[in-house]
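J.: dropping the sequence and predicted coords here.
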Amino acid sequence: MINRAVPVAILLAALPFSASAQGVTGGDLGIEYNAPLDGSDFGGTTYSGGLEYGFMRTFSMSVNAAAYKPDNISTTATNVTLHGTYQLSSIASVGGFYGYDSIEDEGAHLFGIEGGTEFMGGDVGGYIGRVEDEGTILGFDGSYDLRSGFSVIGNVDLIDIDDARLAQASIGAEYQMAAGPQFYTQIGRISGEFDGDSDAVGFFTIGAKVAFGAARGTTFDNRSVFEVLPGF
């Protein structure tokens, strides 16, 4: 399943030269699979893609879309996120986002602020926003380059809505090919509280992403409730 990203990388290799002349600074396509560590059936696959368009040198607009397909459940959730990004410098960006989650004719609006920068040899980013008028969503992520294309990656995300709280934390490794896609794997834990009851489960993730354009992808990713619930 991950190997599908390889021919996509070859197909997109010719795009940056013609696309960047039109203002497109980057884009990406990805596929990811998540599964719980307790042996249950509640895993799932995420398909994602994004495109970013630059205005002048300091401002850009981007759109990210994703489809979340749980295992053994005949439904698919989706998210579309729009970003407006201001480049503070060559290493730091801030912006705002608007996202829309939908599943089985039900939907939720998300909006908030986000930012990212290089720090001590790595990349760090974060966001905070509202889910409708009912709760808060926030998260942090980071990566640190090692050598020969390998990096350490990690993230923490939290949703707090009414009487429910969900938190996810994971850490892993990423490998960026010299010319082609990047592959990654993570292991993490998701915990939840609802009406005084709590539960937690470990999970693992494996995925691949291919990026193109001068910016090598989009500045920010999807902002979604489903991103905090990987495959569940």
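T.: Looks like it arrived, so ask away.
J.: CA only for contacts and neighbour counts going forward, please
T.: Noted.
J.: what sits up against the longest helix belonging to the chain?
T.: The longest helix of the chain (DSSP state H) is helix 5-12. For helix 5-12, contacts defined as C-alpha atoms under 8 Å, 6 or more residues apart in numbering pick out 29-31, 180-181, 208-212.
J.: give me the buried positions along the helix or strand following that helix.
T.: Using DSSP states H and E, the helix or strand that follows helix 5-12 in sequence is helix 15-20. Within helix 15-20, the residues that count as buried by 16 or more other C-alpha atoms under 10 Å are 16, 19-20.
J.: what's the answer for stretch 182-199, then?
T.: Under the neighbour-count criterion of 16+ other C-alpha under 10 Å, stretch 182-199 has 182-192 buried.
J.: just to revisit the earlier point, ok, the buried residues of helix 15-20 vs residue 43, which is closest?
T.: Using C-alpha to C-alpha, residue 16 comes nearest to residue 43 of the buried residues of helix 15-20, at 34.7 Å.
J.: take a look at this one as well, against the first:
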Amino acid sequence: MKLTIYAAIGAGLLSATSASAVEITGGSLKLSYSTFASETDLSRLGIEGSTELAFTQKFSMQLDLGYQNMGESDLDGSAIGVHAIYHLDNATSLGGFYTREKVNGASLDLYGVEAGYETGQWDFEGNLGRTSTDGDDATIFGASARYEFANQLGLTGSYDTVDMGMFDISRATIALDRNVSDNVNLFLEVGSAKFSADGLSASEPFVGIGGKIAFGAERGATFDQRGILRLLPGL
């Protein structure tokens, strides 16, 4: 799977270099903060930016930069990512992603496939991939669905999981957001994070707030960023 993803992204880059024109179609800047409900010192502050470049009507590339800081542990992480995206039509997008994440000097590679679909008031997105570090592999999966009401309010349900064999992380989230202007969206979220290791597991509720500034296309860039540290409500 890894070679297939790299080949798809490489083919996209090759197509990009031969394209006659490049256009920035959208992007976003996102700020988020979350913490566990019972341990507010265990928090996360995240800053993420994305830009999408269109080379043809069908093909585009998305570039990501992200930074995460964990409150109590003071753990820092940064991520740089690229997506090769094929827009099947105005409603459906398919992609392959690669992200290099660094956490306190240690590197982590994430790669996989993703898809997005819009119909009426609904937006759907999903991803499936692998991550590897120091020879250890893990499976990553994420899915989300958002419904936009007539009053500019949106309700999103999402689920993400990282299966590392002996240690698993998963989170389920419900988020309420509102467009406060043409390009500014604010949100608040509640959810539950579950940690499992050696047959033992524990779940903790968390809360979060944040906002996103988008430019160009209505949602900014096509896909969400990918990463492990950004899934943790706090540490």
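T.: Alright, I've got the coordinates. On a predicted model such as this, the values are computed, not experimentally measured, just so you know.
J.: picking up where we left off before, okay, the longest helix of structure 1 sits on what stretch of structure 2?
T.: With TM-score structural alignment applied, helix 5-12 of structure 1 matches no range in structure 2.
J.: hmm, what's the outermost residue in structure 1?
T.: Distance from the centre of structure 1 peaks at residue 196, with 29.8 Å (C-alpha atoms, centre = their mean).
J.: helices or strands up against the helix or strand residue 110 of structure 2 falls within?
T.: Using DSSP H and E, residue 110 of structure 2 falls within strand 106-119. Of the remaining helices and strands, those touching strand 106-119 of structure 2 by 3 or more C-alpha pairs under 8 Å, 6 or more residues apart in numbering; DSSP states H and E are helix 2-18, strand 92-103, strand 122-133.
J.: part of a helix, is residue 44 of structure 2?
T.: No: secondary structure of residue 44 of structure 2 (DSSP: H, G, I helix; E, B strand; the rest coil): strand, not part of a helix.
J.: tell me the contacts of it?
T.: Each residue near residue 44 of structure 2 by C-alpha under 8 Å, 6+ apart is listed here: 33-35, 68-71, 232-235.
J.: how about residue 219 of structure 1?
T.: Contacts of residue 219 of structure 1 by C-alpha under 8 Å, 6+ apart are 52, 85.
J.: residue 36 of structure 1 contacts residue 190, correct?
T.: No: counting by C-alpha atoms under 8 Å, residue 36 of structure 1 stays clear of residue 190, with 9.6 Å between them.
J.: okay, and the common contacts of the two?
T.: By C-alpha under 8 Å, 6+ apart, residue 36 of structure 1 and residue 190 have these common neighbours: 201-203.
J.: may I ask you to name the longest strand in structure 2?
T.: Longest strand of structure 2, by residue count under DSSP state E: strand 200-216.
J.: can you check which part of structure 1 that strand sits on?
T.: By TM-score structural alignment, strand 200-216 of structure 2 lines up with residues 197-213 in structure 1.
J.: and that stretch, which residues are buried?
T.: 202-213.
J.: aligned partner of residue 167 of structure 1 in structure 2?
T.: Superposed on structure 2 with TM-score structural alignment, residue 167 of structure 1 falls opposite residue 170.
J.: for its match, give its distance to residue 226 of structure 2.
T.: 14 Å (C-alpha to C-alpha, to the nearest Å).
J.: again with residue 192 of structure 2
T.: 19 Å.
J.: then residue 154 of structure 2?
T.: Distance from residue 154 of structure 2 to residue 226 of structure 2, by C-alpha to C-alpha: 22 Å.
J.: so for those two, which sits in the more crowded spot?
T.: residue 226 (27 against 19; other C-alpha atoms under 10 Å).
J.: what residues are up against the residue lying closest to that one once chain neighbours are set aside?
T.: Of all residues not flanking residue 226 of structure 2 in the chain, residue 99 sits nearest, at 6.7 Å (C-alpha to C-alpha, 6 or more residues apart in numbering). Contacts for residue 99 of structure 2 (C-alpha under 8 Å, 6+ apart) come out as 79-82, 109-111, 226-227.
J.: what's the match for residue 99 of structure 2 in structure 1?
T.: Match for residue 99 of structure 2 (TM-score structural alignment): residue 99.
J.: and if you look at residue 83 of structure 2?
T.: Using TM-score structural alignment, the equivalent of residue 83 of structure 2 in structure 1 is residue 83.
J.: that older thread, okay, the shared contacts of residue 36 and residue 190 of structure 1 in JSON lines with distance to residue 141 of structure 1 next?
T.: As requested, these are arranged in JSON lines below (distance: C-alpha to C-alpha, whole Å):
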{"residue": "201", "distance to residue 141 of structure 1": "20"}
{"residue": "202", "distance to residue 141 of structure 1": "18"}
{"residue": "203", "distance to residue 141 of structure 1": "17"}
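J.: give me the mean deviation of stretch 153-160 of structure 2 from structure 1.
T.: Here stretch 153-160 of structure 2, set against structure 1 after superposition, deviates by a mean of 0.8 Å using mean C-alpha distance after the TM-score superposition for structure 1.
J.: could you tell me where that stretch falls in structure 1?
T.: Counting by TM-score structural alignment, stretch 153-160 of structure 2 falls onto residues 150-157 of structure 1.
J.: element containing the alignment partner in structure 1 of residue 189 of structure 2, please.
T.: Residue correspondence to structure 1 (TM-score structural alignment): residue 189 of structure 2 is matched to residue 186. Assigned by DSSP H and E, residue 186 of structure 1 belongs to strand 182-194.
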